[in-house]
Every structure is written in structure tokens, then in C-alpha cells.
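> Here you go, sequence then predicted model.
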Amino acid sequence: MSQYIHLTAGILKIDLHKSDLSLDYLLGFASRINPKRGYLFVSKVLGKHIPCKPSIMRGIYNRLAALLPKVSDPVIFIGMAETATGLGAGVADSFVKLTAYGDVVFQHTTRHKLSAAEWVCFDEIHSHAPSHILYQPLPALWQQFLKAKTLVLVDDEISTGRTLTQLGRELIGKLPNIGSVILLSIVNWLSATQKQAIQESFARAVSFINLLEGTFSFIPNVGFKPVLPKKVKRLQPTLQARQDIGRRGMNMREALIIKGPYPKRHNVSVVGTGEFLFQPFLWAESLEKEGFNVLFQSTTRSPIQVGDSIGASLCFKDEYKEGIDHYLHNPPCGREIIIAYELAKLAANHNLPEQIGGSIWGVNG
């Protein structure tokens, strides 16, 4: 049976084909401030635009990891910035914890310019901030990449598959031993025809792992004319950003674990910033295990219309001094707030702590 979602930007029609968890459990919906794509599937379990308990996020990681077939290692997980920087690392982490695989490496694409050689660079068609860069892995991990037999490409949602296919084909051309490719996501909107085309394009074994499958169509509201954000600037000269948290790869059995500040109140929100998600998530998860009532969420480059699943939104300039608007959707209220930065000095560039009264957790490194 079709489901109709009425948004400010138009009407989504959704037909589900498979669902391990309900549509309502996994997704909310909102309107993009983007003429290329007026709708947005807003994950309730990602810890991005909607605050989420770390235990629920870990449950999603475990479910997806458990669905992965027996594969040949070394296994490479690649997460797409910015939403799958945390998801990809989380699933890779759960995969290591749930299995006997020891040779598992994770890396994510980034929007940032680093002092490292670019490996793959491409654009995401419908994104407000299109440039993706995958940097040359750290020297200590290079042999694992070259020997890798299984490539797992991770995104929170797959609608056309074009971006992941483009990335996968680029990587296969550089990693000669890849024998199988897995496209892993929370939600998959690909038709059977689209899946077949992707399988044929890789010319090797391809599988799809997800928790919900279906198809959708969108009827735009011609009267919806959002005020568009200023055009995103291209990447600035080299930024001072960490290279040991996923942008150049990390061995999941040796992943950096960073302890954050201990909360003073029972109800606490941990806020990751931009691509810095996995380490703050691990700290939030540990606090929840100690008995704190913890919610996790993170800032984003994505402008979203307030309404539907977005109750409120804050806008501020990025912490890297690129002059780019960032957002915190559904900001915390009535909770102690801890804002995590990958480098302590970045907090001085950010007025988010002033806007929400949060304390700063800046990592030294």
C-alpha cells in the first residue's frame, strides 16, 4: 500500500518492498532548501538532524553488520561525507566486534582540503556542497588497501546509486584485488533495474545491504519557493584538520578512542561537529552505558526548511574559517550540552556554543 507524505515542498509517495524496521522508526521527512531536490529523508537513527540515543544508533550498526555476508579480508569500508562518516565507522566497528575479522579498515570521503595527496575526487549531483575527496590512505594502512578483497561502500540512503557507483569504480581501478563490492545503507530506494545496472557496471560480485527497501516519487509544490543559501565556496587552502580519525583511513581494531568531559547533569546531549562523529559517538555511548540519559546529534552543511521533522534550526559559520554556513537542526533544549571539536582550537572560530549554551570539548592533537 502506498504511503503519502505531505511536505512543505510537495508530496512524497512511498511504496515499501522490504522493511526490517518500520518506516516511522527509521525516517522522518523534511523539505530541502535546494532547487535540485525539494524533499529530504531525515534519518531518526543516524544521530545527525534528529537527536538519537547512542544505544539506538549502535543497534542500527549491529543490525547492518550482522547482515553482511561472509567475505574475504582485508575488508575496506568507505563512508560518504558527511552523513556516513559516523555510520560507516559505526558499522565497521560493529562488524569487527561481531565477527572474527581482524583486517578491517575504514575511511571516509571529506569536503576538506588536507596536506595529503588526493586519491579520488568527484561531485555529488544533488548535494548543496558537492565536492568529495578521498585522500591517499596513511602509509601504515596502504598495504591493507592494496590487498583488500572486499569493498563496502556506505551511505545512509541510496536513491540513484550514481555517487557510490562512481566512487566504487574509481576505487576498483586503484585496488586490483577487489573481488566483491557491497553497497550498504539504512534505506535503499533503488529499483530492480537500477540494481542490475549497478551490478553490471562493476563487473564483479555486488550485493546490497539495508534495513528498508522501496521506491518513491515526488510531486513538487510549485508554490514552494525557498530562499536559497549563498552558493557554497569551493574548498579553501589546506586546513588544519585531523588525519587520524578516518579521513586517511583507520584500522578498526586500533581506532582512536577519545574521552570527553564528564556531565554534571543526568540529561545530556553530545553534539558532533561536521565530519567529526564517530569518536564523540563512542563517548556518548559510554555515558549512556553508565546510566546518563544521552542524546547524540551533529552539525551539518545541509540547509533544511523548518517544518515537518525539523522543529527548529540554528545557522552559524563553520569552525574551519571557510565562510560556509553550517546548521544544527532540532537543537537540544533543557539538557546539558557538550559540543565536540576534532581540534580544541577550532572552538574559538565557532559561535554555536554561545547560541545553545553548550560547553566545549576540544580534542588536543
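Perfect, thanks for sending it.
> CA only for contacts and neighbour counts going forward, please
OK.
> farthest residue from the center of the chain?
G223 (31.2 Å; Cα atoms, centre = their mean).
> putting a second one here so we can go through both:
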Amino acid sequence: MTAPWTGGWVTSRLDLALTGGTSEVGLTLPQLVGLAVRRNPRRAHLLVSTVLGKHVPTDPRLVYGSALLLGRLVADALQPGHAGPGEKAGAFVGAALRGEPGAAAGLRDLLTAHRRPIGAVVVGYAETATALGHGVADGMGEAVYLHSTRRPVAEVTPYGGFEEEHSHATSHLLLPVPAGLLESQGPLVLVDDELSTGKTVRNTLRALHAVRARSHYVVAALTDLRDEADRTAMRDLELELGARVDVVALVTGGVGLPPDVLEAGQDLVARVEREMAETPRANGRPPGGARRVPLGWPAGVPDGGRHGFLPEHREQLEKALPAMASRLEAALPDGARRVLVLGFEELMYAPLRLAEALADLLEDTDVRYSTTTRSPVLAVDDPAYAIRSRLVFPAHDDPADGPGERYAYNVDQGFDAVVVVVDEAGDTPGLERGLVRRISGLGTEVLVAVVPS
């Protein structure tokens, strides 16, 4: 029996409608997104990606392969005329989403084989696109990578900042180390998980162009949902900057919204939360235990792109991943058949690559990947809704904007073990009292792995 589309619950209640578009790789918008309702007065809905691994536990090879595929589209925009994997890769994505064995690994392997070295500067947006942008940079081989961050560092002077108006937490910083990292030669690539209006991207391009002008920019996203007015605004920006701006995406399309969608969304959240308990579903399992696993992270390799990630770091990490996956495998409980590797807000790339290596090592184990988030979303236990359950816990990294709630979605899915991957800033007593205790309360064994910052 075919599973229902995970956007049907929302479209039937808020009168939203996905509109069709185009795809260079033969995919459709409903394949790549489900829908949920935000607990955020600025925006009613959340597009929940099926290939990002943020809110939905996903095969890490599908997540990484999709990022590499987007990187291939970027490479084609920078150096047109090369034959690429195209719809063959898209067919692998579709097969992996249907759960066909070997499809996710096949996608990743196909894109790895088609990797084309191109020098560029790639910038990803926090928190959702930090690993996506990193995968795009990986697909280009010789690219320098940096992602924006909401975590200021006293010793590092910000290169720039921008505002993401619809986001739940809006302050972003670029903190390159060394400071001249973004002065590297070559075109600049901006990566986000979705383009809704493109306003954030346009603001970023203006700010970065004012500091270091370039002749060519590429904007990349999994989904491009801009309307014609937004596309015109991007063309106007090209004239303003005197630079070429290409936009690439796995799928283009749109979301039709009724005029009262913000009020209707908040009313729906209030009504559902009155009707539904906030606690996870009872599963009858006794609480699990919690242990720590030393990763053996390679010295000198950054934990991600918060301050910059260079091609030589990529090479070192690739060599070290099999040994780190073996350490995780040795620590898993006997007989574990479903394992989740759970990243931590902006720290998405390191846990993704660890999950990918673990999935390759454990051929008979269902290894999934997702991360915690700041974004508050309504959970509804319905197969036609993308966010089935949520864990709520306090922030555990002493955030600059003060304490607050954090969330892990769809974790209550019968995992035998959850590997929680955090950086040193997130490894506090609050981690054990909050997130770890909530997960172990599901009857799941918890392994904690810390990546040095």
C-alpha cells in the first residue's frame, strides 16, 4: 500500500496548494517536500524536506547524495557543456524515497563518481542548510566552504551579517577564519534549502558584493518557490550589481496561500494543541541507558563550516570516517536494527558524514539521520502530516540570545539506539538533563559523541 503524501493534512485544513514546476533531474515538488504547521506568527507553514534530514530521519546517503546532486547543478552553471547524471540521479532519488534497497547508496556513489573539481567559495545558511551547503562544496571538490552562524565568537570579527525575516531566530553572522577566507578567488555560491521569495539571498548578495565584488554568483536550493515578481527582483539585482546571478534547484514550483493563512495557521495550532497531548506516544518500553563514545576526530579538522572548511580538511575527514564509524558500531547495543544519528542545530555536516559511514558499515541495519532544531513546529500523529512527534528540551549550549526551548522531531520511531552528536559548546550538563534524558525516556539507548570545536 502506498504511503500518503505527508502534506495532505495541511492542505486540507489551510487551503494551501502546491503548484507544479520544472526539474532538470525529473523530480516533482511533492516528492521533495511534505508540510507541517509552524508555531510561529510570521509564517504559517513549513515545507518539510524529504531529502534534507533536518526534521525527518532519513537515509544519510540520500541526504548527502541530494546535496552532491545540487552541487552538480551548480558546477554545470559555472562550467556549462558537461554531460551529467541528470535524470538518472533523479531516478535514484525517487527510488530511495520509495525505500528501494540500495537506491540511496547508488545515488551517493553515482554523484561521487561524477564529482568535478571547481574552485569557488560556497556559503550555506544556518541552521537548516549547513550540511546541504557543505555537500554542494564537496561535490565541487576544490571549493572553500563557510556557513552562517547564530553563535558569536569573541575572538572572531564578523565578516558580515544579514536578516532572515521569516525565521524563528533571525540573526546570522559570517565568521571566517582566517578573515580573508571569503576573499578567495572564483565565483561565490549561496546555498539554502528553499527559496521562498529570494529576499534573504538578495540581501546577502548586496552585502557581500559591497565588500568583495564578483562577476558571477550562483544561488542553489533544493526547491525554488519564487513567483514571477521575485524572479524579476533577482534580474533587477543583476543589473544593480553588474554581475551574473544564476539560480539552480532540484525542483521549481510554488505554494498557493490564502490571504488569511497566518491567522488560520495560528488558530489551527491552538485548536490542535488543546486536543492533543504534548508528551510522546507511550510505547511500553523501559527507559534506555546513556553512554559516551570517543570518536577519534582527526586533529586539525574543523567540526564543520562555521569558520571555514578547506579542501584539505575534506581529504583528512574522508580518511578518518571509517575508523570513527567502527567506534560507533562497537558501542551500539547488541542486536540494534534501527539506529538514528542525531545532529545538533547548526552541527549537521559532521553527524551526517558519520551516519553515512555507519550506514555503509552496517548493511543490515537501518541507519537514519536528522538533527535538533530551534524551529517550533506543531506535531500531529497522522501519516499525511510530516511531523509526527516532537521532543521538547532546553537549550544546552549557552546560546547568545538566551535560554529557550529546542526540539527533536520524529525521534519516537522505535529506534534501538540514538547517537547524539554535539560539539564541545553543546556538551554541557544541560545536554544530559534535557535531550539525553528525553530520548532515553523513550526506551532508547543513547550514545553521546562529541566533536571537538
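Done, it's in. Predicted model only: the values in this text are computed from it and were never measured.
> Got a TM-score for the two of them?
A TM-score of 0.86 describes the superposed chains when it is computed by TM-score structural alignment, normalised by the length of structure 1; 339 aligned residues with a Cα RMSD of 2.4 Å.
> Helix, strand, or coil at the residue farthest from the centre of structure 1?
coil (DSSP: H, G, I helix; E, B strand; the rest coil).
> how about S207 of structure 1, what's its match in structure 2?
Correspondence of S207 of structure 1 to structure 2, assessed by TM-score structural alignment: D246.
> Measure the mean distance from the one helix or strand that match maps to to structure 1 post-superposition.
D246 of structure 2 belongs to strand 244-252 when elements are defined using DSSP states H and E. Strand 244-252 of structure 2, aligned to structure 1 and superposed, deviates on average by 0.8 Å (mean Cα distance after the TM-score superposition for structure 1).
> If you count neighbours, what's buried in that strand?
Neighbour counts using 16 or more other Cα atoms under 10 Å place 245-252 of strand 244-252 of structure 2 among the buried residues.
> And stretch 158-172 of structure 2, by the same measure?
158-159, 161-164, 168, 171-172.
> Just the ones of these in helices?
Among the buried residues of stretch 158-172 of structure 2, no member falls in helices (DSSP state H).
> Turn those into CSV, columns for distance to L347 of structure 2.
Supplementary listing: the buried residues of stretch 158-172 of structure 2 in CSV, determined by distance: Cα to Cα, whole Å:
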residue, distance to L347 of structure 2
P158, 19
Y159, 20
G161, 19
F162, 20
E163, 20
E164, 19
H168, 18
S171, 17
H172, 15
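> and which of these is nearest to A449 of structure 2?
Using Cα to Cα, H172 comes nearest to A449 of structure 2 of these, at 26.5 Å.
> Beyond the host helix or strand of A270 of structure 2, next helix or strand please.
Applying DSSP H and E as the criterion places A270 of structure 2 in helix 261-275. With elements assigned by DSSP H and E, the helix or strand that comes after helix 261-275 of structure 2 is strand 290-292.
> Buried residues, whichever helix or strand comes after that next one. List them.
Using DSSP H and E, the next helix or strand after strand 290-292 of structure 2 towards the C-terminus is helix 311-331. Going by neighbour count (16+ other Cα under 10 Å), the buried part of helix 311-331 of structure 2 is 311, 313-314, 317, 321-322, 324-325, 328-329.
> from the residues you listed, which is closest to R271 of structure 2?
Nearest to R271 of structure 2 among the buried residues of helix 311-331 of structure 2, with distances taken as Cα to Cα, is L328, at 42.5 Å.
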